[in-house]
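> Dropping the sequence and predicted coords here.
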Amino acid sequence: MRLFHKKAIMGVGVLLIFIATILTAAIAAGVLVRTSGVIGVKAVEVEKVARERLTTGMEFVKITGYSNTTAGTIENIEIMGRLKAGSSPVDLQEMFITFVEGSNVFTAELEYNSSSNETCSFDNVTAETSYCFEPLFGNTNPQVEEEELIYIRYKLNESHKLESNDNFELQLIPKVGEISIINVRVPSIKTYAVQIY
């Protein structure tokens, strides 16, 4: 009888070790499942942020320079812009415009007063430090949304006016998203409105 008793005790020990192994494996599997779920959620969040940063932004449709025809120089720049394909809305209050010409670099921010009925004109902006916008299609709030087309107006200082064949760069820099950059050369200035791009 003692022989069977000893084997029974060994069998119970093996059974306990087997159960402990299964419980440990179950706990480890639960931890792995939970961790993979958390990692999956984080991956979706990272993908969303990455997609927003890559697709969000403005694109240039047309750039027009307005000249002082007697001096033959461009003093005002009007950008027609819209959202890039697939872009999230862009808040113009959080977007900067950078103008680069030679060693001159100027950054402008939106001059916007929601309580004012002022229209966007070159006279209403401070040269080289601010810009204004006017919707061609869309509403008047500074949030550019899908299918909206806007005019952005920017003014140059007297000492930085553009002449024929001058090269310059414009950058539209949203808070979140891709920077839009365009390098252009001023064509011959013969009329008041000169299409640059």
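Arrived safely, thanks for sending.
> Every contact and neighbour count from this point should use C-alpha atoms.
Noted.
> Is the residue nearest to Gly65 when sequence neighbours are not counted within a helix or a strand, and which one?
Excluding the flanking residues, the one nearest Gly65 by C-alpha to C-alpha, 6 or more residues apart in numbering is Ile77, at 4.6 Å. Assigned by DSSP states H and E, Ile77 belongs to strand 73-83.
> Stretch 67-87: which residues count as buried?
67-68, 72-84, 87 (16 or more other C-alpha atoms under 10 Å).
> ditto for stretch 137-152
For stretch 137-152, the neighbour count (16+ other C-alpha under 10 Å) marks Pro142, Val144, Glu145, Glu146, Glu148, Leu149, Ile150, Tyr151, Ile152 as buried.
> in stretch 177-195, what counts as buried?
Gly177, Glu178, Ile179, Ser180, Ile181, Val186, Pro187, Ile189, Tyr192, Ala193, Val194, Gln195.
> Hmm, Tyr154 and Val125 touching each other?
Yes - with contact defined as C-alpha atoms under 8 Å, Val125 reaches Tyr154; the gap is 7.3 Å.
> more crowded one of the two?
Legend: neighbour count by other C-alpha atoms under 10 Å for Val125 and Tyr154, higher for Tyr154 (29 against 19).
> so is the spatially most central residue of the chain in a helix, a strand, or just coil?
Central residue of the chain (C-alpha atoms, centre = their mean): Gly177, 2.0 Å from the mean position. Under the three-state scheme (DSSP: H, G, I helix; E, B strand; the rest coil), Gly177 adopts coil.
> And here is the other one:
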Amino acid sequence: MKYVKKSKRFINTSYQIGMKEGNILQGNIYKSVLSVLNVTPMDGGKKMSRKGISGIGVLIIFIAMILVAAVAAMVLLQTVSSLEGQALATGKQAKGEVSSKFQVQSVVGEANVSNNSIVYLRISLKVAPGSPDFILNRTLLSYQTEHVIRTGIKYVKTPEGNNTAEGARNTVKGRTDVYTVVWLNKDANMSQAQKSAVMPEEIVEAWYYAKDLGPYDRVSLAITPNVGTVSRVYFTVPSVITKDVVPLFP
């Protein structure tokens, strides 16, 4: 009987020890979980510890930094896009300024043989490759000799149905402040609206009233578009004028 009682006491003692060790193990697991979550055990069921609150604060700051970085990235992208647009516009404008130009093919003079002088200048022009259409009312002519300088000479259209040499001659006769244009690849009845611009595939002849150019007179002509390069040409009137039409350039 004593042996039996002793055995029961041993069993009870072993059970108590096992329960104690189990509680210790359970407590260790609980602490490990709290450690991973960066939270300490509740103090009497009250508030979370300062360490837990600090962890949440760090998380809030981290999220705020991400939001600030996102906003900064958006602003940077908008700035880059704006600068790219300005660069493209500037490049386009620069290209236009470089490529926009009239090419002077030739210059001939209509002469008064009896007076040994040149009365009208006929300037054959073509738009340079890569140039846009030339708006004529924005294109000025300059005329200079040893005796006279005329600048800001403006374009005027020939009358309706007069896209001809005769129409051009009558349009500028007696006027040194204007020039006109005849389209060599268009018919005489071309519309007035078509006379506003010169397209790249067209060849035109600008007419100007020079009045009385004499032998050996040196002449400088300049065609200035609104945007682009100035076209210049120089020539000297021959010493003797024997024909009604005199080649002057080239």
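It's in. No experiment lies behind these values; they were computed from the predicted model shown.
> Tell me the residues of structure 2 aligned with the strand holding Ile77 of structure 1.
Across structure 2, the stretch matching strand 73-83 of structure 1 (TM-score structural alignment) is residues 117-127.
> follow-up on the earlier one: what lines up against the residue nearest to the centre of structure 1 once you look at structure 2?
Using TM-score structural alignment, Gly177 of structure 1 sits opposite Gly228 in structure 2.
> Name all residues that make contact with the equivalent of Leu184 of structure 2 over in structure 1.
Matched by TM-score structural alignment, Leu184 of structure 2 corresponds to Leu136 in structure 1. The contact partners of Leu136 of structure 1, by C-alpha atoms under 8 Å, 6 or more residues apart in numbering, come to Glu148, Leu149, Ile150, Tyr151.
> average offset between the match of strand 73-83 of structure 1 and structure 1?
Average distance, stretch 117-127 of structure 2 versus aligned residues of structure 1 after superposition (mean C-alpha distance after the TM-score superposition for structure 1): 0.7 Å.
> contacting residues for the residue nearest to the centre of structure 1?
Per C-alpha under 8 Å, 6+ apart, neighbours of Gly177 of structure 1: Glu52, Arg53, Leu54, Thr55, Thr56, Gly57.
> Which one of the residues you listed sits in the busiest neighbourhood?
Gly57 (28 neighbours).
> In structure 2, what residue corresponds to it?
Aligned by TM-score structural alignment, Gly57 of structure 1 pairs with Lys101 of structure 2.
> ok, that match touching Ala128?
Yes - Lys101 of structure 2 is within contact range of Ala128, at 5.5 Å (criterion: C-alpha under 8 Å).
> The host helix or strand of Val49 of structure 1: what's the following helix or strand?
Using DSSP H and E, the element containing Val49 of structure 1 is helix 2-55. Next in sequence after helix 2-55 of structure 1, counting helices and strands by DSSP H and E, comes strand 58-68.
> how close does Gly214 of structure 2 sit to Gly109 of structure 2?
Using C-alpha to C-alpha, to the nearest Å, Gly214 of structure 2 is found at 11 Å from Gly109 of structure 2.
> I meant Val172 of structure 2, not that one.
14 Å.
> Ile66 of structure 2 too?
Counting by C-alpha to C-alpha, the gap from Ile66 of structure 2 to Gly109 of structure 2 is 77 Å.
> cool, Lys20 of structure 2 as well?
124 Å.
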